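# Provide a 3D model corresponding to the input given below.
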Amino acid sequence: MDKKGDGSLHLPRSCCTVCLAGMVIAITVALTALPTTVLAAFDEQLAIDPVAVSLANAVTAHPPGHMAIHYNPGGLSTLPDGKHFSAGASVVPVIEATSSFIQDPEFPGFMDTYREDIEVNGKSGTSTSGFMFLPVYDQTIDFLGAPAYALSFRKPGSRWTFAVGGYAPFGIGLTHGDADDPSVFGGKSVYHQHLIYFSPALSCQITPDLSVGASVGLGHSSIGAELEMRAPNDMVALTKLLGDVTQGLEIPVLSELTLPPPWFGGGVGPFNRVASLEITVWDNFSPNFNIGLLWEPLKWLSMGACYQSAIKSRQAGRYSFDYSDEWKRLMNWLGSSPTLFIVSNVLDLPTGAVDHQSGRVTSEVEYPQRAQFGIKLQPFQRLRLMVDLNWADWSSFKQDTFVFDQDIQVFEVVKLLGYTGGNNTLILKRNWKDTWHWSFGLEVDLLEWLTVRFGYEYRPSSIPDVTYDLVYPMPDLENYGAGFGIRFANGVVLDFAGAYLVNKSTSIPNNSSINMNSTDFTKPVYNPYASMNYEQKTEAYIFSFKISMPTQVITEMFSRLF
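Purely as a prediction, here's the structure:
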């Protein structure tokens, strides 16, 4: 872009320019007037670059240096001539999701008998750390963070800028390390992430005030969860009720040939643990592309737009089911007499218990296509105001589907309650919505070498209450960002940022979510908190830093050392 002039506001005289200014003001007012009930974000763009973190992602018309690769590839043309390098990282040292459960006072009890859930009712728990998957090592760690790097090159006077980088456009994860935390039934540990390890990009300055660009991302995507499974519903409670009343009911010979007591092996209580489940799936090659445009029609006005393609990921990994003693007694009972053996085979039910099932699992996941639009106003040389509007196609996320390499006993049984996913497939309905949200940023050059930044972003959740659960515990969030940049005479720039994300209270009343607390026994997968009113408070802190410099500085440093 042509950066000549003092950057201050010059009032236009032509009719066309006046109309353009009026249009900008109207768009800005419209963006600020968006209702906060509009659904918005999930885990996109939480911690990529310190400049973007401090400006709460309001950077489409003011791209943050090398990370224009992601936010707006057209903005790469604003980088200086020559070869430049940047490296940094973003970490989330604190991510606290505090969950509280209170039994619905109107709940009559399962089978009008089993009401008191001593493991959950009246209890709360807080996540103890972040959680993420490490590519290459194929292991998880109790930490949440991601590095970022980039290189760029432009010949002096050339219209073309070339760059390559790596970063994390999607990512969230947390773990509940306390064994008594009731959240373990919904998500003891969960993560959802996409890391781009190599993204070549280029931009072209078509005219002095218009640039276009594109980037291609080669990335790694992964999803995982650990949880303690249970099935509080009327039909499960019925097995326990019949098991209790048939204790000691022994009819010689007849019982052994038909229904040996206690029935259902004593049954499974609606609040008993059924199994422990762990799933980890990943894809080491998930490509996507970004295209962007940056236009500066006036010295005090810039506009930017960026489209980011969907990321289609075919993930594969491992799983493990470990079954409880109550469940194993039930499975053994299904094959414990000639009559039960025949009936179980007719209904395609297990006829014997196993302690453990494990193997390979596959899943297809689509991270949504996105678009973002931004305006930058610079009324004074040292002051910049930004506003962004973001759209994400989260409606493409209809359900989670995990296909296992064998029939899973839990699914073989729950099909009798109406589950239609099949014996070897776990299906969790999501039905998320297309989303919109906005963000604001303020940047001030306090001194020639010091810039301070502030930002605000309202991120209402893209997850409707009807499919909310603790596998994706992302409620509405307010994002407050702040940071600063320091410029040195040799071209080195240090950027630091912090963000605070908060939701003081999210409520999911009893029977609101088919993935969490529905008491409808025809929805057996998966409602671990049936009969519970749920409350969640969420807080997270993000810290991000980056160093940028001409590669010549690095060369000079090494020459002095060696």
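
# rest of the way, CA atoms for contacts and neighbours
OK.

# ranges for the strands of the stretch 51-200 of the chain?
82-103, 124-126, 129-130, 132-134, 139-141, 145-154, 160-175, 189-207 (DSSP state E, counting those that start in this stretch).

# Likewise for the stretch 251-400 of the chain?
With strands called from DSSP E, counting those that start in this stretch, the stretch 251-400 of the chain shows them at 273-298, 301-308, 311-323, 356-367, 370-380, 383-392, 399-404.

# again, but for the stretch 451-562 of the chain
Using DSSP E, counting those that start in this stretch, strands in the stretch 451-562 of the chain cover 477-487, 493-508, 532-550.

# which helices and strands sit right next to the longest one?
Other elements packing on strand 532-550 under the criterion 3 or more CA pairs under 8 Å, 6 or more residues apart in numbering; DSSP states H and E are helix 50-54, strand 82-103, strand 493-508.

# Please give the structure of this sequence too, so both can be compared:
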Amino acid sequence: MNPHATLRPHPAALAVAGALAAAAVLWPQATQAALTENLTTSVVAMSLGNAVTADPPGIASIHFNPAGLARLSGDSESIHNFVASIRTSASFTPGPNFDIGGWRDDPLSNTSTGPVRQIMFVPGYGVPGWRLPAVAVPGVGMAWNKAGSPWTFATDSYMSQAMSLDRTTDPNDPGQYQGRKEQIQRLVYLSPSVGYKYSDTLRFGVAVPIAHAAFVVDTNMRFPNELLGVFGQLQKGWCPEDGGNIIDVLGFGVCGGGKDGMVSPFKKAANMRLEMTAPFDPTLNLGVLWEPNPRFALGVVYQGGSKTHYTGYYQFDTEPMLRNFVRGMNASLLGPIAGATLGFPSSIPATQKGNMSAIIPFPSHLQVGIKLRPINLVQLNVDASYARWSEWDALRFQFDQSIKLLEVARLYGIPDSGKLVIPRGYRSLVNFAYGLQLYPMDRLTLRFGFEPRKTSVPNDKIDLLAPLPNTKLLSAGLNFKVSKNMDISVTGSYMKGRYNVPANTDCNLNCSNFLNIIYNPYAGQNVNGDIHVRYVGFEINKRF
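Here you go, the predicted structure:
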């Protein structure tokens, strides 16, 4: 390894059904856009706030700037591991004049979410079912360089993105309506790469990270919108407690579902579980590194995106409220006629499951960085990055059968109940990152990082499955040279952010519009929340 390497850093009942259909495909993708980029990728890069494009971190250059591979000499190995915990919370208070179609006593008012743990997804197996205080992910990288050759070949395994939540400790946790469990990850298991030393000052690199992408979402659902509330109040005034009403039987059957078919905007309506994977999803990283002298360097990396094709299964478990209402309507004289005219199902099954697929873009990413070392004891790294989350103009999902709840949603302009196209409207942003290295002695390097991370999810799109507002990442770490051929890096990082969403301002979370069919389980509530990510990592580098 050359001398530079020793410095390297590193989501009426007609509205209910329509809302359920939209929510079924909306949540996981909202979370995907808020994934914690680069938080679990490199121990050294984390210690420098991920500002390492102009000083790529050894074998981890594969991700951050593959041109950095051409700075390695000889054969080398990197063994790395991280432990990360994600904690997020939210509190709910009723907004001004809180009223959901005549209903005012929301049991979630003035409550807060409870304990959060992590789960994990094992490729080829799925979710083991463990509830973890944190997640540990090991990885191994290898690089090969023949003495005197300008070519360096390498591969590495690492987690490029991850989001993990488990809110099942308390069965009454109000967060259950936007994610009881969530595991979304992109695990690079193979990354054939090459760096080329064009000259002593100019290097190029190419990497092909091959990833296994997965997400699991398990959530309960409720639908507190105004139309549902008004309809529930109509039922209360029209329907006897025992459900018997001869006039109603000769009409549209709004009472035919009995007590269990009485609609409430605050009752649990269903549970949804999605599990999908993309086992083989390659992308392309291209990097350039220019180091005219030891005091200055300029690096550029382009991380290509992909149209990731997910496949997997879904399952909807519908509560008696919706099932009984639809059954009662179809048991009346005029209800089936009205239902057939509007294309409604004759029934909603207690459980409907099957296979599904989705095309979810993995956005491309451009990062530019500089390295400044004015004196031997101090080095400053500054990076600017741009991720194209605006590619998320729409997300497309295909089911293996007609979804009964989507048949009801035909009333709202969804003609094909076997697929959905959901517009998103996320933002592409420029973010900056800063890293500082100090060299108090030959064998010791101290590292510090600061990354003010602007979120791609606007405040009117945030929800509990994508609870990532603007955040600040603070990091510290060190590198110690154990011997000529081995060094150890250790890093600790902390990221935090807060959000405040006033009632009726975010139609992924708390809108109560009369005809709103986008999922808003906390309609009319002010929602205040935060997120905290704690990270500890270590890395051992060996040269042969």
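
# Can you lay out the strands of the stretch 51-200 of structure 1 as TSV showing mean neighbour count and distance to R318 of structure 1?
Compiled in TSV, the strands of the stretch 51-200 of structure 1 are given as follows (neighbours: other CA atoms under 10 Å; distance: least, CA to CA, whole Å):
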stretch	mean neighbour count	distance to R318 of structure 1
strand 82-103	21	26
strand 124-126	20	27
strand 129-130	23	21
strand 132-134	22	13
strand 139-141	13	11
strand 145-154	21	23
strand 160-175	24	18
strand 189-207	22	15
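
# Those: which one's closest to L254 of structure 1?
Nearest to L254 of structure 1, of all the strands of the stretch 51-200 of structure 1, is strand 82-103, at 42.1 Å by CA to CA.

# For that closest one, name the packing helices and strands.
Judged by 3+ CA pairs under 8 Å, 6+ apart, strand 82-103 of structure 1 is in contact with strand 124-126, strand 129-130, strand 145-154, strand 532-550, helix 551-561.

# between the ones you listed, which gets nearest to W160 of structure 1?
Closest to W160 of structure 1 of these, according to CA to CA: strand 145-154, at 6.3 Å.

# Now do the closest one: everything it contacts.
The contact list for strand 145-154 of structure 1 (CA atoms under 8 Å, 6 or more residues apart in numbering) reads 47-49, 66-67, 80-92, 160-168.

# go again using 7 Å as the cut-off
Here strand 145-154 of structure 1 makes contact (CA atoms under 7 Å, 6 or more residues apart in numbering) with 66, 81-92, 160-168.

# Off-centre distance for it?
22 Å (CA atoms, centre = their mean, to the nearest Å).

# Mean deviation, it versus structure 2?
Following the fit onto structure 2, the mean deviation recorded for strand 145-154 of structure 1 is 1.7 Å by mean CA distance after the TM-score superposition for structure 1.

# Alignment lookup: D445 of structure 1 to structure 2.
Residue pairing (TM-score structural alignment): D445 of structure 1 is matched to Y439 of structure 2.

# For the equivalent of D117 of structure 1 over in structure 2, grab the count of nearby residues.
Under the alignment by TM-score structural alignment, D117 of structure 1 pairs with D106 in structure 2. Neighbour count for D106 of structure 2, taken as other CA atoms under 10 Å: 20.

# check contacts around D106 of structure 2.
Applying CA under 7 Å, 6+ apart to D106 of structure 2 gives the contacts F266.
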